[in-house]
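Enquirer: 3D model of this:
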Amino acid sequence: MPVRTPNRAAKKVAVTSGSRPAPVPPASWLDTRAAGVLAHVSSLPGAYGIGNLGRGARAFVDFLADARVRYWQICPIGPTGYGDSPYQLFSASAGNPYFIDLGELVGAGLLSDDELAPLRRLPAGRVDYGWLYADFWRVLTRAADRFITAGTDRLEGLGSFRAFQREHAEWLEPYTDFMALKGHFGGWPWPSWPEPFARWTPRLRATLPDSVRLESERHAFYQYVFFGQWEQLRSYARERGVGIIGDVPIFVALDSADTWRNREVFRLDARGNPLAVAGVPPDYFSALGQLWGNPLYDWNHLRKTGYAWWLGRLRAAFGLYDVIRLDHFRGFDTFWEIPAGAPDARTGCWQPGPGLEFFDAVRAALPEARIIAEDLGYIGPDVVKLRRDAGLPGMKILQFAYGHDANNANLPHYYPPDSVAYTGTHDNITARGWLESLQPPYDAKIAEYFQLDSSKSAWPVIRAALATTSRLAVIPVQDLLDLPADATLNRPGTTDGNWQWRFTDDQLTALRQGRVETLRHWVQLYDRTGERPVRDYSEPPENGTTDH
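Expert: Predicted coordinates:
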């Protein structure tokens, strides 16, 4: 897909009743109707215990292209920490080595087929993170050591290793040193490391033991392979007309290279422990709220620096993705501050975020940025105003159609065009699971609304999402597969069993054979090919004739 240039109008002003004109919000980049599918990389088919960037990913892209789906949405692709959540990463800039296609390293002579046998025995329908951890790193370390020992500078198709290190040195060196030291200190979080190592400086690398420097070089190799394979996959998707929507969490993990290197950006004490942490109050997902534990930003410091750290983070994200979904958008208006050490999120309070000034800085630095605001939850008028003033489309969830708020704002007939419609997200139960769990009186209302005719299939809900006035509609792959609740990827507020679900080659083949024509027909029927900008006026037919 040739990536469309956003239709950005020149900045205008509108006259108000006062003496000074008020700025008109910028035009949204979302000016065509298109469809997308949500599937995290970990969920893809693959032979080595977890989805990867190789053959299974390309087969999935082929399915999207055949259905004329224009976007593939994924969760964050960084290296995961505790709980294997892609929203708790060791780095906001690095890639997850688990996603490397190890088969390509066999072809490069760095691994043998026999060495991959333990990984091939892992389940195909879910990720067993315990066994994956035990077997994957042993194999990948062998490949790294063989590459380093050989003294070569490149793998075929991936470019120069040394050039990669120089190009990405700003984040790569702190990240690889962080990971190497973390292994050296038994996996403990960096605030517990000995003082000389608990703060990154450009001079730290020269003081590292030889074993730590070797481990740092291994992690640099992992990133070299990951980024090389990612660029190959992204180029393949672009050639097939598929753009990638990536996810940028608002917060980063405390135990990450980001906080270790940039302590001044966060509200930490002298030893690096958080003064307060992030989360959300009690809501639809949890009566105790959600205690995320991420450190909070020092927005005063960020404002004084022109939001330089954040702009660098977003610039790097747009180097990976065509569009980003900015997670927890409401935190830029007000965020939930929880005292450090609190047992749950109920004792938190709302604090003001940076507001429109932040998005003005983003627009000035990245004028072509295409951002979706994740504005879910109980959102008041101030958050809606901030999103509109920033010129960003928000999100609508069909599963929230009834019973979640007095205004029923998630009923499809209320959706504004400048929005993204979902049957559900990675945090929702599958659409079939949702339909099967409904109780009176909502079960009858929803059956009538979506014309289910006693069916519990997700496909009437999928059609409703595609038919909405939202200019982008995104469907989780579990819903395309019409799977029950046990295919849910993540259950917020819980810690067991999340991020494990995968689909198989056979399921993808069955989807392509049984459903691609229906999906392609609906994409065309509801003008979701993404080929024409939406206009607010009528035009004569393309053949030049008119009916009177």
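Enquirer: drop to CA atoms for contacts and neighbour counts, all remaining ones
Expert: Noted.
Enquirer: Show me the strands in the stretch 201-350 of the chain, by range?
Expert: Assigned by DSSP state E, counting those that start in this stretch, the stretch 201-350 of the chain shows strands spanning 243-248, 276-280, 290-295, 323-326, 334-339, 349-352.
Enquirer: got the angle between the fifth one and strand 276-280?
Expert: Here the directions of strand 334-339 and strand 276-280 differ by 130 degrees (axes from the mean of the first three to the mean of the last three CA atoms, to 10 degrees).
Enquirer: right, and residue 218 touches residue 144 too?
Expert: Yes - with contacts counted by CA atoms under 8 Å, residue 218 reaches residue 144, the gap being 5.6 Å.
Enquirer: One more sequence to fold, the one below, so I can look at both together:
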Amino acid sequence: MIIKKRSSGILLHITSLPSPYGIGDLGPEAYRFADLLEEAGQRYWQILPLNPTEIGTGNSPYSSHSAFAGNPLLISPDLLVEDGLLIKKDIKPNTSFDDRKVEFEKVAEYKKQVLYKAYQKFKAGQGSQLNGAFIRFQEKHKAWLPDFARFVVFKHHFGQQAWTQWPAELKNREHEAVEELAAELAEEIEREIFLQFLFYHQWERLKTYCNSKGISFIGDMPFYVSHDSADVWSHPTIFKLDKKGMPTAVSGVPPDYFSETGQLWGTPVFNWKVLQEDDFSWWIQRIAHNLELFGLLRLDHFRAFSAYWQVAAGEETAIHGKWVKTPGAELLSLVKEKFPEMPIIAEDLGEIDQPVRDLMAQFDLPGMRVLLFAFGEDLPNSLYAPHNHSQNAIVYTGTHDNSTTRAWFEQDASKEDRKRLSDYSAQQLTKENVHEAMNRLAYMSVSQLTVIPMQDILGLGKEAIMNKPSTSNGNWLWRLEPGMFTKPVAHKLRKEVQLYGRL
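Expert: As a prediction, this is how the structure comes out:
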């Protein structure tokens, strides 16, 4: 069992932190949040993927052009000043930002100017104490970093066209052509590498600070990668592509209770036969990279490590797909050799069959128990109901893909669901107190770890929903406003986790 002691944590993505720059970042407010987590007796800070996001894909952290790179939008301007790369005047925004939501387009424009200025000043000799660390960073990440930087710069060079639209010799990565264009665009490529260095430099500092306070990060790793990504361009053989580089098959999930046509995600699926031939080196490298960043790693869409839903390219819905087995046990065995502790959480929500459960049991991986799913007609037998929880599981009130507890109670739950929850918690519940009751049910669970979204700690409503799955607009925007998470809130939380043996 990877969680050795009863403990608790809070789910809050970095982008949702307060900051004067339009988006949460790795700067002062992240450290302040860590201080409050410590005061609240929390041992874990769960976040969403840290990979770069794009406006074109709805700013989703689950849809990135790199499985390895960090998101430059999370770089803190304040820490660039601390490192001597910029002065206060350089980071003053010439626009005002909304404290309640991320304005991605405005933020991207502002951060681009600030980060490019930091690179120019670094080239001019400022922040010279970082020189050695910059060289070491490039050496450490040479397996993915040059390809990523080239991909981003080449894509900009070709007017943001997908890599499949580039000239054939670059699309096909002919060595001479790639080196020639890379030489021509050398400064832009170095700048992208420098931005990655800044991101990881700041991340390591924050992680070290949190660890010093007894707080570990729970990270999140998507299963698939975008077709128009550095990974697919640089490793085309590990995906099912045709001679033009286009997917022959794509990902999704079959029709279910939530959708008559299933969900068509459209990312290329992996060519597991090719991956097997070199002992899954790309996957091992990816998981190792993430385990270095986080104390625990949640594997999103874990069921695809057992079998995945494959849909022929060109289909308009996911209806006509088929299940294809994955050599997940073989891959996870290699991960276990490298990381005997296996600090991994399996995201096992949705339609899960026995082979998935068997795979989790084989590697002793904890799954997820979401309380919002517990209070339907099947409450007595529900896997999600507290009386059916197991020790080796992580309990959530909800996740980033759910309503907040209050919004669920107000809008989504039926009258019968609300009554069942009131009966179960032995009190009359209202929209004002339902989050407190639900949080207590999570804390009193026998499961070793409870993680509660920040929105449910504060009892926020529909305005604080992070993501509505299968909608492409208006997601990933919510931010914690300054002054919402305070010392009195932290102290109240500490009493609760102490009461239920999670301190």
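Enquirer: Work out the TM-score between the chains.
Expert: Once superposed, the chains reach a TM-score of 0.94 (TM-score structural alignment, normalised by the length of structure 2), with 497 aligned residues with a CA RMSD of 2.0 Å.
Enquirer: With mean neighbour count added, can I get the strands of the stretch 201-350 of structure 1 in TSV?
Expert: Output for these, formatted as TSV (neighbours: other CA atoms under 10 Å):
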stretch	mean neighbour count
strand 243-248	23
strand 276-280	24
strand 290-295	22
strand 323-326	22
strand 334-339	22
strand 349-352	13
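Enquirer: can you list those strands in JSON lines and add distance to residue 110 of structure 1?
Expert: As requested, those are arranged in JSON lines below (distance: least, CA to CA, whole Å):
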{"stretch": "strand 243-248", "distance to residue 110 of structure 1": "30"}
{"stretch": "strand 276-280", "distance to residue 110 of structure 1": "42"}
{"stretch": "strand 290-295", "distance to residue 110 of structure 1": "38"}
{"stretch": "strand 323-326", "distance to residue 110 of structure 1": "34"}
{"stretch": "strand 334-339", "distance to residue 110 of structure 1": "47"}
{"stretch": "strand 349-352", "distance to residue 110 of structure 1": "52"}
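Enquirer: Ok, which of those comes nearest residue 155 of structure 1?
Expert: Of all those, strand 243-248 sits nearest to residue 155 of structure 1, with 25.2 Å by CA to CA.
Enquirer: Who are the packing partners of that closest one?
Expert: strand 71-73, helix 210-239, strand 323-326 (3 or more CA pairs under 8 Å, 6 or more residues apart in numbering; DSSP states H and E).
Enquirer: hey, which of the ones you listed is tucked in deepest?
Expert: Greatest average neighbour count among those goes to strand 71-73 (a mean of 25), per mean count of other CA atoms under 10 Å.
Enquirer: ranges for the helices of the stretch 1-150 of structure 1?
Expert: Along the stretch 1-150 of structure 1, the stretches classed as helices by DSSP state H, counting those that start in this stretch are 55-66, 102-107, 117-120, 129-150.
Enquirer: what's the closest of those to residue 318 of structure 1?
Expert: helix 55-66 (19.7 Å).
Enquirer: Where does that closest one end up in structure 2?
Expert: Helix 55-66 of structure 1 lines up with residues 28-39 of structure 2 when matched by TM-score structural alignment.
Enquirer: ok so, going back, need the helices of the stretch 1-150 of structure 1 in TSV with distance to residue 396 of structure 1 and mean neighbour count, can you?
Expert: Formatted as TSV, these follow (distance: least, CA to CA, whole Å; neighbours: other CA atoms under 10 Å):
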stretch	distance to residue 396 of structure 1	mean neighbour count
helix 55-66	22	20
helix 102-107	38	18
helix 117-120	39	16
helix 129-150	32	16
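Enquirer: So which of those is nearest residue 447 of structure 1?
Expert: Using CA to CA, the helices of the stretch 1-150 of structure 1 put helix 55-66 closest to residue 447 of structure 1, at 28.7 Å.
Enquirer: other SSEs contacting that closest one?
Expert: Partner elements for helix 55-66 of structure 1 (3+ CA pairs under 8 Å, 6+ apart): strand 71-73, helix 210-239, helix 505-514, helix 516-525.
Enquirer: looking at these, which is closest to residue 416 of structure 1?
Expert: helix 516-525 (19.0 Å).
Enquirer: average offset between the closest one and structure 2?
Expert: Compared with structure 2 after the fit, helix 516-525 of structure 1 shows a mean deviation of 1.7 Å (mean CA distance after the TM-score superposition for structure 1).
Enquirer: which helices and strands does that helix pack with?
Expert: Here helix 516-525 of structure 1 touches helix 55-66, helix 459-467, going by 3+ CA pairs under 8 Å, 6+ apart.
Enquirer: Just tell me what residue 37 of structure 1 corresponds to in structure 2.
Expert: So, by TM-score structural alignment, residue 37 of structure 1 is matched to residue 10.
Enquirer: Its match - how many residues pack around it?
Expert: Burial of residue 10 of structure 2 is recorded as 23 neighbouring residues (other CA atoms under 10 Å).
Enquirer: And for residue 416 of structure 2?
Expert: Residues near residue 416 of structure 2, counting by other CA under 10 Å: 12.
Enquirer: Helix or strand for it, just tell me which one.
Expert: Element membership for residue 416 of structure 2, per DSSP states H and E: helix 415-425.
Enquirer: That helix aligns to what range in structure 1?
Expert: Under TM-score structural alignment, the match for helix 415-425 of structure 2 is residues 440-450.
Enquirer: Could you tell me which residues within the matching stretch count as buried?
Expert: 443, 446, 447 (16 or more other CA atoms under 10 Å).
Enquirer: ok, the first one to residue 455 of structure 1 distance?
Expert: Taking CA to CA, to the nearest Å as the measure, residue 443 of structure 1 falls 12 Å from residue 455 of structure 1.
Enquirer: And for the second one?
Expert: From residue 446 of structure 1 over to residue 455 of structure 1 the distance is 11 Å, taken as CA to CA.
Enquirer: what's stretch 227-235 of structure 1 aligned against in structure 2?
Expert: Residue span in structure 2 matched to stretch 227-235 of structure 1, by TM-score structural alignment: 200-208.
Enquirer: Tell me the counterpart of residue 463 of structure 2 in structure 1.
Expert: Using TM-score structural alignment, residue 463 of structure 2 pairs with residue 486 in structure 1.
Enquirer: Residue 429 of structure 2 contacts residue 422, correct?
Expert: Yes - with contact defined as CA under 8 Å, residue 429 of structure 2 reaches residue 422; the gap is 5.6 Å.
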